[in-house]
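1. pasted the sequence and its predicted model underneath.
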Amino acid sequence: MKRRRFLLVSSLLVAWLGLMPPLQAQPLSAPQAAGQLLQATPAAQRGALLLPFTDAARSDWHYTPRRRDGVAWKAMSPAQRDATTALLRTALNESGLDKVRALMALEIALRQLEGSGSWRDPENYAVAIYGQPGAGGWGWRIEGHHLSLHFSLAGDRYVATLPQFFGANPATDPRQGFRLLGTEEDLARQWLASLTPAQRGHAVFSSRPFGDIVSRNAPHARPLDAVGLPFADMDAGQQARLLKLVAAFADHLQPDLAQARLARVRAAPLDGIRMGWAGSTQAGQPFYFRIQGAGFLIEFDNSGGNHIHSVWRDFDGDFGRDVLGEHYRSAEGSKHRHRPPTSP
């Protein structure tokens, strides 16, 4: 059902772009897909597409309309668009790809609702590659208004799929009733509705939301205040609803990547997780919720009532910092261990 909704809205984008890249007969690996994108990119564009694999370059991200590093969809040839879609498919399942297309299509909806001319551009979404695909540590991202997805790899192996940002404006399209992030909101409201009055008194920690996600676009995510209802104070059904909600924030990924992310959540004691709510508990009114564990943070903000920002951050694993850092430390140690002795 959800995929049909995404397909309905993303068909608007397909009509706009006149393009629906076909499925590959044999799925490509991430290095293969990135290599095809590089090969399809003219020399004059490669400097924009291929960026250094540095913390400073990769952690410069945002979710507002602005110029992006990388090559924008509108500047790509059909061959580049096909290769980009193949790269997306190495990390995203088909529902995830539909979700990205539907998010891009919301720019058309905004253009029509606001009468804002070219300011809202469904093709202003850029792909950037960091480092050399397949060689040691490298990564890639797709980013534009309300979308910022980051992927880090060691060789051909994904080691991180965070940070992750999805937004939606309008959150509910008044003309079609489409809700890009409706599943996440509905699951959160189901959890909230299951609480006893005493539990709700702990869960709702503020009568007003914050105007945006609190973590914003910080290069390094830090734990926020420990607010809301602790996991240990929920009954089994409420705990299951909360974990289902957490999983919904990863359901756009290929199954192995979603499972790896959720395994990180479960690696720390679940009793350390809290979920808190701020703002109105009435549908259609401004609200915010936060799920925070020992190693991760999920925020969902609808401070305007019909404009959502959502993010998932990992305190140690954003941009694959923990895994790749350990990889480089091990490689450096091995190099020293095997270094030939110097002459006295």
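-> Here it is on my side, so go on. Numbering: from 1, shown residues only.
2. contacts and neighbour counts: CA atoms only from here.
-> OK.
3. give me every residue that touches residue 41.
-> Listed by CA atoms under 8 Å, 6 or more residues apart in numbering, the contact set of residue 41 reads residue 80.
4. go again using 10 Å as the cut-off
-> Residue 41 sits next to 35, 47, 49, 71, 76, 77, 79, 80, 83 when contact means CA atoms under 10 Å, 6 or more residues apart in numbering.
5. please pick the buried ones from those residues.
-> Among the contacts of residue 41, those scoring as buried are 35, 49, 71, 76, 80, 83 (criterion: 16 or more other CA atoms under 10 Å).
6. tell me if I'm right that the fourth one and residue 40 touch.
-> Yes. The pair formed by residue 76 and residue 40 meets the contact definition of CA atoms under 10 Å, at 9.2 Å.
7. pasting the second one now:
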Amino acid sequence: MVALRQRGNAPTRKPDVWTPDLLEKVAWRVKAANEPFRGVGTSAGIRPGLFPLRSTGADVRKVYRAAEDYLAGLTDEQRAEGRFPVDDVSWRHWNNGARYFLRHGLCLEALDDAQRASAMSVVRESLSADGYGQMVDLMHLNLTVGELSGNEDGLNEWLYWFSVYGEPEKGGPWGWQLDGHHVNVNCVFVGDQMVLTPSFLGAEPVTAGSGKYAGTVAFRREEALGHELFTDLDAGQRERAVIADVLPKDLFAGAFRDNFELDYHGLSLSRMSPGQRGTALQLLGLYVNRAGDHHARVRMEEVLAHEGDTHFAWAGDPDGTFYYRFHSPVILVEFEHMPGVIFGNDHPSRRHIHTIVRTPNGGDYGADLLRQHHERHHAKRTTNNPDGRV
């Protein structure tokens, strides 16, 4: 039987009975997370050497300071519950869905106002204004779900778990994770380098027609630009881009698929016209530019360096619901219209959207950067001093 550990006093919405079905759901997730991390790759294996350890010139003082302030504002007990080693397996326990199992860290709902604001400051200093605004909108839409379903206790804007990894106050590698329904963001800093994947963002509904956050809208630009890019392709290009007539059941590289194998399919950006390429890069920018300006520029340079190996794939009906993705050695973006959960529709609709961004070939969670950091700064110390002392 799977050992079920609920950390701390944060609300976890535990079921009254752990049925065999629930236990099975937990078991396969634990098994997947415990697999040695490889990263999303192709059938040819993992391609090494794509993410050199280097200085980007980014000014990260504000985000480091925000993390220090957040930790300083916690009690000893809270720090013990909300902080983990930088290589802790709980990085890989994020999951979309209003679930209670495998949650860890501190629930924002359980923090006082100052602590909650301090946690959100860490997130804000890591992201661009648009990236932060989008994430907050999705948290607000989670309350909209609660209002529509009459379940604000189980679906609200603060039912998200925040975890800090590593020791930002010592200047070493560190990061944070925000984990809850439709918002699962992992952010790692190694020096002034930042990795912002895996990042899963979704919404149902994508528009709040009523309630506290009436008027909030999500993913319309990602949807519209994806539609524009596909419909601008000629017949031959569409034939290359289309990978299926119907949508997949879910995103290929979602939660607990850190080692997923996915080969390149679709239309290469090199086969697009200059105008189509411009639309493709604008669409990619919506995902890349969730990071702060400097880190977004560095990331886009990384993506453009592999433009010739970047593929755009499509499934579905441009006049209805659809799926698209970008896939290269350094980035994987997926967008999909989903069936209803709150709403009763069994088939995909534009009211429910999932997206994910990953860094293939070992880049997720900053894993490859952390490996290089350890080899450069700690391997010799460990070899010369088995007891770990300098």
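-> On my side now, so go ahead. Since this is a predicted model, take the numbers as computed values, not measurements.
8. TM-score of the superposed pair?
-> Here the superposed chains carry a TM-score of 0.83, computed using TM-score structural alignment, normalised by the length of structure 1; 310 aligned residues with a CA RMSD of 2.3 Å.
9. now, among the contacts of residue 41 of structure 1, which is nearest to residue 328 of structure 1?
-> Using CA to CA, residue 35 comes nearest to residue 328 of structure 1 of these, at 23.4 Å.
10. ok, back up a step: overlap of the contact sets of residue 76 and residue 40 of structure 1?
-> Among the neighbours of residue 76 of structure 1, those also in contact with residue 40 (CA under 10 Å, 6+ apart) are 82, 84.
11. can you tell me the SS state at the equivalent of residue 326 of structure 2 over in structure 1?
-> Using TM-score structural alignment, the equivalent of residue 326 of structure 2 in structure 1 is residue 291. With DSSP: H, G, I helix; E, B strand; the rest coil as the basis, residue 291 of structure 1 sits in strand.
12. next one: residue 153 of structure 2
-> Three-state call for residue 153 of structure 2 (three-state DSSP): coil.
13. what about it, how many neighbours?
-> When neighbours are counted by other CA atoms under 10 Å, residue 153 of structure 2 registers 12.
14. over to residue 136 of structure 1?
-> Neighbour number of residue 136 of structure 1 under other CA under 10 Å is 15.
15. which residues of structure 1 fall in strands?
-> 50-51, 71-72, 126-130, 137-144, 147-154, 157-160, 164-168, 204-206, 229-230, 274-279, 287-292, 296-302, 308-314 (DSSP state E).
16. okay, the ones you listed in JSON lines with distance to residue 194 of structure 1 next?
-> Formatted as JSON lines, these follow (distance: least, CA to CA, whole Å):
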{"stretch": "strand 50-51", "distance to residue 194 of structure 1": "48"}
{"stretch": "strand 71-72", "distance to residue 194 of structure 1": "44"}
{"stretch": "strand 126-130", "distance to residue 194 of structure 1": "41"}
{"stretch": "strand 137-144", "distance to residue 194 of structure 1": "36"}
{"stretch": "strand 147-154", "distance to residue 194 of structure 1": "31"}
{"stretch": "strand 157-160", "distance to residue 194 of structure 1": "33"}
{"stretch": "strand 164-168", "distance to residue 194 of structure 1": "26"}
{"stretch": "strand 204-206", "distance to residue 194 of structure 1": "13"}
{"stretch": "strand 229-230", "distance to residue 194 of structure 1": "13"}
{"stretch": "strand 274-279", "distance to residue 194 of structure 1": "13"}
{"stretch": "strand 287-292", "distance to residue 194 of structure 1": "15"}
{"stretch": "strand 296-302", "distance to residue 194 of structure 1": "19"}
{"stretch": "strand 308-314", "distance to residue 194 of structure 1": "23"}
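17. between the ones you listed, which gets nearest to residue 218 of structure 1?
-> Closest of the strands of structure 1 to residue 218 of structure 1 is strand 308-314, at 9.9 Å (criterion: CA to CA).
18. what's the angle from the helix ranked longest in structure 1 to strand 137-144?
-> Identified as the longest helix of structure 1 according to DSSP state H is helix 94-114. Interaxial angle, helix 94-114 of structure 1 versus strand 137-144 (axes from the mean of the first three to the mean of the last three CA atoms, to 10 degrees): 30 degrees.
19. surely residue 334 of structure 2 meets residue 325?
-> Yes. If you go by CA under 10 Å, residue 334 of structure 2 and residue 325 touch, sitting 4.4 Å apart.
20. shared neighbours, those two?
-> Residues touching both residue 334 of structure 2 and residue 325 (CA under 10 Å, 6+ apart) are 251, 252, 313, 314, 355, 356, 357.
21. by neighbours, which of those wins?
-> So for these (other CA under 10 Å), the most neighbours sit at residue 314, 30 neighbours.
22. show me the contacts for the equivalent of that one over in structure 1.
-> Counting by TM-score structural alignment, residue 314 of structure 2 corresponds to residue 277 in structure 1. Listed by CA under 10 Å, 6+ apart, the contact partners of residue 277 of structure 1 are 188-189, 192, 200, 202-209, 227-229, 287-291, 300-301.
23. the aligned residue in structure 1 for residue 138 of structure 2: neighbour count?
-> Here residue 138 of structure 2 is matched to residue 103 in structure 1, going by TM-score structural alignment. Neighbour count for residue 103 of structure 1, taken as other CA under 10 Å: 27.
24. wait, residue 103 of structure 1 sits on residue 148?
-> No. Counting by CA under 10 Å, residue 103 of structure 1 does not reach residue 148; the two are 11.2 Å apart.
25. tell me, what's touching these two both at once?
-> Common neighbours of residue 103 of structure 1 and residue 148, counting by CA under 10 Å, 6+ apart, are 166, 167.
26. now for residue 266 of structure 1: which residues touch it?
-> Residues near residue 266 of structure 1 by CA under 10 Å, 6+ apart: 243, 260, 293, 295.
27. from those, which two are the most distant?
-> Greatest spacing in those, by CA to CA: 260 and 293 (16.1 Å).
28. and the two? Which one has more around it.
-> In this comparison of residue 260 of structure 1 against residue 293, neighbours counted by other CA under 10 Å, the higher total goes to residue 293 at 23 against 15.
29. the more buried one touches residue 222, doesn't it?
-> No. Using CA under 10 Å, residue 293 of structure 1 is not in contact with residue 222, being 11.5 Å away.
30. list the buried residues in stretch 313-325 of structure 1.
-> Under the neighbour-count criterion of 16+ other CA under 10 Å, stretch 313-325 of structure 1 has 313, 314, 315, 317, 318, 319, 320, 321, 323, 324 buried.
31. out of the buried ones among the contacts of residue 41 of structure 1, flag the one nearest to residue 29 of structure 1.
-> The closest of those to residue 29 of structure 1 turns out to be residue 35 (CA to CA; 9.8 Å).
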